[in-house]
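Student: Sequence and predicted structure, then a few things I'm wondering about:
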Amino acid sequence: MIKLAEKTFYITTAIDYTNAAPHIGHAYQKIASDVQARWKRSQGYDVFFLTGTDEHGLKIQRAAKEKGVSPQDFVDKLSKQFQNAWDKLNIRYDKFIRTTDKDHKKAVKEAIKKIKEKGDIYKSQYKGLYCVGCERFLTEKDLIDGRCPDHKTKPEYIKEESYFFKLSKYQKPLLKFYKENPEFISPKLIRKHVINRVKE
């Protein structure tokens, strides 16, 4: 049996989207996370610090096509740029993950299989206005004059089959857990948002 250290601390950054080169905004988050990881290590915590790159999506597909290369060749080049940038900044991460890594794909497939077997996900149709730049669906009230407020482009209407998680199945135990462990989600503003989302 594996015994966990008495004090463990897991930290992850957002995994960077590889449609363009790294910039100061990416670096800011890595530096802030690295500072926190180093601080926890100095306090005797067993720290695991994860960062990496997200290498899937319509934006990447389109950017690769513009460059005349395959999506995999495109993300291979950019992912290396991200990793080199963090190494030059002496970011002490424990693992740099790529969503195209074989071990990542295997873990995701296994997780989805288990979740599906438990009846926690189901397939359904999702449709709506999608902003490729934001990589998210928008509502009519999000738009300004029919356009994305950030990218000033008209979102595309997309209808696709997707997997959905049955959050309602876990609503009561989650709300009970959050009530009994108020510091589990921080900051407070985010905690309220998460709790309201679970209540929906």
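Tutor: Done, it's in.

Student: Going by C-alpha atoms from here, please, whenever you check contacts or count neighbours.
Tutor: Fine.

Student: how about the strands in this protein?
Tutor: Listed in chain order, the strands of the chain (DSSP state E) span 8-12, 16-17, 46-54, 95-98, 121-131, 136-138, 156-165.

Student: elements contacting the fourth one?
Tutor: Yep, that's strand 95-98 we're talking about. Other elements packing on strand 95-98 under the criterion 3 or more CA pairs under 8 Å, 6 or more residues apart in numbering; DSSP states H and E are strand 46-54.

Student: Just the terminal-to-terminal distance for stretch 51-61.
Tutor: Stretch 51-61 has an end-to-end distance of 22 Å (CA to CA, to the nearest Å).

Student: how long is stretch 42-61 from one end to the other?
Tutor: 42 Å.

Student: I figured W86 hits H26, correct?
Tutor: No - the criterion here is CA atoms under 8 Å, and W86 misses it with H26 at 9.6 Å.

Student: Tell me how many other residues crowd the residue nearest to Q61 when sequence neighbours are not counted.
Tutor: Nearest non-adjacent residue to Q61, counting by CA to CA, 6 or more residues apart in numbering: P71, 5.7 Å away. Using other CA atoms under 10 Å, P71 has 19 other residues around it.

Student: I'd assumed K59 was in contact with P71.
Tutor: No - between P71 and K59 there is no contact, the gap being 10.2 Å when judged by CA under 8 Å.

Student: Find the residues that touch each one of these two.
Tutor: Counting by CA atoms under 8 Å, 6 or more residues apart in numbering, P71 and K59 have no common neighbour.

Student: putting a second one here so we can go through both:
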Amino acid sequence: MAHIDTHNSENRSNKRIAYGLVLLVALMIGMSYAAVPLYQLFCQVTGYGGTTQRAEDSAVGIIDREMMVRFAAQVDPDLPVKIVPAATQVDKVGKKITVNYRATNLTDAPVSTTASFNVAPASMGAYFNKIECFCFTEQTLAPNETVEMPVLYYLDPELDLNDELDTIREITLFYAFHAS
């Protein structure tokens, strides 16, 4: 009677399973690191979740429809900076508008901050275009310094072609400030 070496075939099978599981874990870790930038890219392209668009220049025209844009800010409690949002604006859709947020460093040391942002209602994110914004770069404030932080934006007139947006008359641009 021939002796079959089942012990070696079980070891090979167990090694294949172990290698497969290690590969699966490595793949899952890699996907978790890729998820955030891929999600950000998706939001920037589609305006999903109120992510605004970045534009090189202004829209192709101005239409009669007016829109109110409110500005809001939230500062991380550990960040010693006071932020005053820009004043509410009411202007025609398509018009380039510049507003300023005001930031004050409340300490005797330099402070660096960045701002993340979104628009509410979220459906307007695809139509809110920023040409220039302090949020594109890190802001460093000298001790006790107060600075104006500009936002140059326009609302894309194509929003008027979307019937779902007919009832929207107000937008809020929100910034969350945190230490960088």
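Tutor: Structure received. All of these numbers come straight from a predicted model, not from anything done at the bench.

Student: TM-score of the superposed pair?
Tutor: The TM-score (TM-score structural alignment, normalised by the length of the second structure) is 0.21; 67 aligned residues with a CA RMSD of 5.4 Å.

Student: Turn the strands of the first structure into a markdown table, columns for distance to K30 of the first structure and mean neighbour count.
Tutor: A markdown table is the format used below for the strands of the first structure (distance: least, CA to CA, whole Å; neighbours: other CA atoms under 10 Å):
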| stretch | distance to K30 of the first structure | mean neighbour count |
| --- | --- | --- |
| strand 8-12 | 9 | 14 |
| strand 16-17 | 10 | 20 |
| strand 46-54 | 8 | 20 |
| strand 95-98 | 12 | 16 |
| strand 121-131 | 26 | 15 |
| strand 136-138 | 23 | 15 |
| strand 156-165 | 30 | 12 |
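
Student: I'd like those as JSON lines, with distance to V75 of the first structure appended.
Tutor: What follows is those, written out as JSON lines (distance: least, CA to CA, whole Å):
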{"stretch": "strand 8-12", "distance to V75 of the first structure": "20"}
{"stretch": "strand 16-17", "distance to V75 of the first structure": "9"}
{"stretch": "strand 46-54", "distance to V75 of the first structure": "9"}
{"stretch": "strand 95-98", "distance to V75 of the first structure": "9"}
{"stretch": "strand 121-131", "distance to V75 of the first structure": "21"}
{"stretch": "strand 136-138", "distance to V75 of the first structure": "21"}
{"stretch": "strand 156-165", "distance to V75 of the first structure": "24"}
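
Student: Which of those strands sits closest to R197 of the first structure?
Tutor: strand 156-165 (13.1 Å; CA to CA).

Student: related to what we said a few turns ago, wait, what's in contact with the residue nearest to Q61 of the first structure?
Tutor: Here P71 of the first structure is in contact with 60-61, 64-65 (CA under 8 Å, 6+ apart).

Student: Please enumerate the helices of the second structure.
Tutor: 6-46 (DSSP state H).

Student: same deal with the first structure?
Tutor: According to DSSP H, the helices that the first structure contains are 24-42, 58-67, 71-88, 102-117, 171-180, 188-199.

Student: between those, which gets nearest to D16 of the first structure?
Tutor: Counting by CA to CA, and looking across all of these, nearest comes helix 24-42 at 7.3 Å.

Student: surely I11 of the first structure meets F49?
Tutor: Yes - using CA under 8 Å, I11 of the first structure is in contact with F49, at 5.0 Å.

Student: shared neighbours of these two, anything?
Tutor: Common neighbours of I11 of the first structure and F49 (CA under 8 Å, 6+ apart) are A37.

Student: that older thread, looking at the strands of the first structure, which is closest to K199 of the first structure?
Tutor: Across those, closest to K199 of the first structure is strand 156-165 (CA to CA), at 14.5 Å.

Student: hmm, back to that, using a markdown table, lay out the helices of the first structure together with distance to E156 of the first structure.
Tutor: Shown next, in a markdown table, are the helices of the first structure (distance: least, CA to CA, whole Å):
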| stretch | distance to E156 of the first structure |
| --- | --- |
| helix 24-42 | 27 |
| helix 58-67 | 12 |
| helix 71-88 | 22 |
| helix 102-117 | 28 |
| helix 171-180 | 33 |
| helix 188-199 | 26 |
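
Student: Which among the ones you listed is found nearest to L138 of the first structure?
Tutor: Of the helices of the first structure, nearest to L138 of the first structure by CA to CA is helix 58-67, at 16.1 Å.
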